[in-house]
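# Show me the folded form of this:
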Amino acid sequence: MYMPINQWAEDDRPREKFLLKGKAALSDSELLAILIGSGTRNESAVQLCQRILASSNHNLTILSKLSIAQLMQFKGIGEAKAITIAAALELGRRRRVEEAVVLEKITSSKDVFELMQPIIGELAHEEFWVIYLNNANKIIYKSQISKGGITGTLVDSRVIFKIAFEYNATALILLHNHPSGKLQASQADITLTKNLQQASKSLEIQILDHIIITENHYFSFADEGIL
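Okay, the predicted model is just below:
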């Protein structure tokens, strides 16, 4: 039977529970319920949020991809509540980016994944980026080289090496995302990597890796012995 949140035991109400037990004690649906504030006549805010989360397989990353219009398809979610949910999820994504930026030195392909996944791992289109490093493998600069469609993007080697000279980089890490989620290097990926690697030798710039990033995983040319 439906019971409004204000009739629940005090330590079961999301806001009160947050104050009494701390944020870690709350479920995702309870945290979302605090954001939207109220439910409908027949459904509490927590129940409504449980339904929203269930539609996204209880995955916040999937939920973050819903548009405002899609969120508003749920009865009880108007434009203001939809924007509030979307804004909170975007803040969470930006926090992940800021945490990754704290990393100064690249020691493994996993470091690159953790740095770049929040930036390109969940995009619906493909982007090609380069991380520029000094001789201690510390990050000097990272740059989006190109942006394309679902299946590919064009890469201009002149742009890559021009930036390398501007920042006095001695090493590069190439990376791009696969919106399809496919963790496999295409022949075009391999050819591009080898061409850039050949060009970099005469410039005394080392290409350390080329990493393909998806939503949850990555593929490293260096780890797989392709470089």
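# from here on, contacts and neighbour counts on C-alpha atoms
Noted.
# ok, and the closest non-adjacent residue to residue 149?
residue 125 (4.9 Å; C-alpha to C-alpha, 6 or more residues apart in numbering).
# Wasn't that neighbour part of a strand?
No. Inclusion of residue 125 in a strand is not indicated when DSSP: H, G, I helix; E, B strand; the rest coil is applied; the result is coil.
# The structure of the following sequence is requested for comparison with the preceding one:
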Amino acid sequence: MKISELNEADKPREKALANGIESLTDAELLAILMGTGRPGTNVVELSQKMLGHCDNRLERFARMSIAEMVREFHGVGHAKAVTIKAALTLGSRAKSAEMSDVRTTVFSSPKLVYDYMWDKLSRIDHEEFHVLLLSRAATLKSRICVSRGGTAATVVDVKIVMRHAVEHLADSMILVHNHPSGSLMPSPQDDDLTHRIAQAGKLFGIPVRDHLIVTAKGYYSYHDEGKL
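Have a look, this model is predicted:
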């Protein structure tokens, strides 16, 4: 079944145009690259099965070769496999270029953090919680998404945050999450989580420099508001 034959609400191209490309699931993005499914299975369903083959871990899927895709997925020929690998490779190169540029940036102000995170968080319809792990000079060592949730909340495990910080030998960190509602006011849960991570950071000598709440129209900085 082709994308054009899907129900209107199930068409990923139309969804991307209406809500932004970031609103699409991994399977829907893959479906756009695929274009068509196979007899009895529409393209979105086939894409879901392909990702499911890799336990829905995109990094594992990206490591599959063209030959492996053709062999493992009925309905995927060489042309589709090459298209998928080309898109994944282009994305990987773009990410490498981005990281090369951002690693020289000194995250000395909330505005710099907001500018870096805006396109990653401002247009999605669910909450995500990211941690920027910084060097002694406040340049980026790594950015980790530690949690993805629903439209109103996401659950963050402080132990996971600290594990990443320790593993990357971070000297400090900045917390960032989005509010899909557009509200810039932190919730009591946001305040509590910020306090708990900051306390854990002190124990490990990895201070929390700031916690930003990001929306499409602006940001809230715990540091600027005197809450860190």
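# circling back: any idea how far the residue nearest to residue 149 of the first structure is from residue 221 of the first structure?
21 Å (C-alpha to C-alpha, to the nearest Å).
# and those two? which has more neighbours close in?
residue 221 (21 against 18; other C-alpha atoms under 10 Å).
# ok, the more buried one touching residue 210?
Yes. Using C-alpha atoms under 8 Å, residue 221 of the first structure is in contact with residue 210, at 5.4 Å.
# now the strands for the second structure?
Secondary structure of the second structure (DSSP state E): strands located at 128-134, 140-148, 172-178, 208-214, 219-221.
# Please tabulate those strands in CSV, including the columns mean neighbour count and distance to residue 194 of the second structure.
Shown next, in CSV, are the strands of the second structure (neighbours: other C-alpha atoms under 10 Å; distance: least, C-alpha to C-alpha, whole Å):
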stretch, mean neighbour count, distance to residue 194 of the second structure
strand 128-134, 24, 12
strand 140-148, 17, 14
strand 172-178, 25, 8
strand 208-214, 24, 7
strand 219-221, 23, 12
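# Can you check which of the ones you listed gets nearest to residue 94 of the second structure?
strand 140-148 (15.5 Å; C-alpha to C-alpha).
# Quick one: residues in contact with that closest one.
Contact with strand 140-148 of the second structure is made by 102-107, 126-135, 154-156, 160-161, 164, 168, 170, as judged by C-alpha atoms under 8 Å, 6 or more residues apart in numbering.
# go with 6 Å
With contact meaning C-alpha atoms under 6 Å, 6 or more residues apart in numbering, strand 140-148 of the second structure is reached by 103, 127, 128, 129, 130, 131, 132, 133, 134, 154, 156.
# Just want the angle from that strand to strand 128-134.
Interaxial angle, strand 140-148 of the second structure versus strand 128-134 (axes from the mean of the first three to the mean of the last three C-alpha atoms, to 10 degrees): 160 degrees.
# With the first structure overlaid, how far apart is strand 140-148 of the second structure on average?
Average distance, strand 140-148 of the second structure versus aligned residues of the first structure after superposition (mean C-alpha distance after the TM-score superposition for the first structure): 0.3 Å.
# Pull the distance from that strand to the chain's centre.
8 Å (C-alpha atoms, centre = their mean, to the nearest Å).
# can you give me the helices in the first structure?
Applying DSSP state H to the first structure gives helices spanning 14-21, 28-36, 45-55, 60-64, 68-71, 79-101, 109-120, 157-166, 187-202.
# Could you export those as JSON lines, including distance to residue 217 of the first structure and mean neighbour count?
What follows is these, written out as JSON lines (distance: least, C-alpha to C-alpha, whole Å; neighbours: other C-alpha atoms under 10 Å):
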{"stretch": "helix 14-21", "distance to residue 217 of the first structure": "33", "mean neighbour count": "16"}
{"stretch": "helix 28-36", "distance to residue 217 of the first structure": "24", "mean neighbour count": "20"}
{"stretch": "helix 45-55", "distance to residue 217 of the first structure": "23", "mean neighbour count": "19"}
{"stretch": "helix 60-64", "distance to residue 217 of the first structure": "14", "mean neighbour count": "16"}
{"stretch": "helix 68-71", "distance to residue 217 of the first structure": "27", "mean neighbour count": "16"}
{"stretch": "helix 79-101", "distance to residue 217 of the first structure": "16", "mean neighbour count": "15"}
{"stretch": "helix 109-120", "distance to residue 217 of the first structure": "8", "mean neighbour count": "20"}
{"stretch": "helix 157-166", "distance to residue 217 of the first structure": "25", "mean neighbour count": "15"}
{"stretch": "helix 187-202", "distance to residue 217 of the first structure": "17", "mean neighbour count": "14"}
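# With distance to residue 227 of the first structure added, can I get those in CSV?
Below are the helices of the first structure laid out as CSV (distance: least, C-alpha to C-alpha, whole Å):
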stretch, distance to residue 227 of the first structure
helix 14-21, 50
helix 28-36, 42
helix 45-55, 42
helix 60-64, 32
helix 68-71, 43
helix 79-101, 25
helix 109-120, 13
helix 157-166, 17
helix 187-202, 8
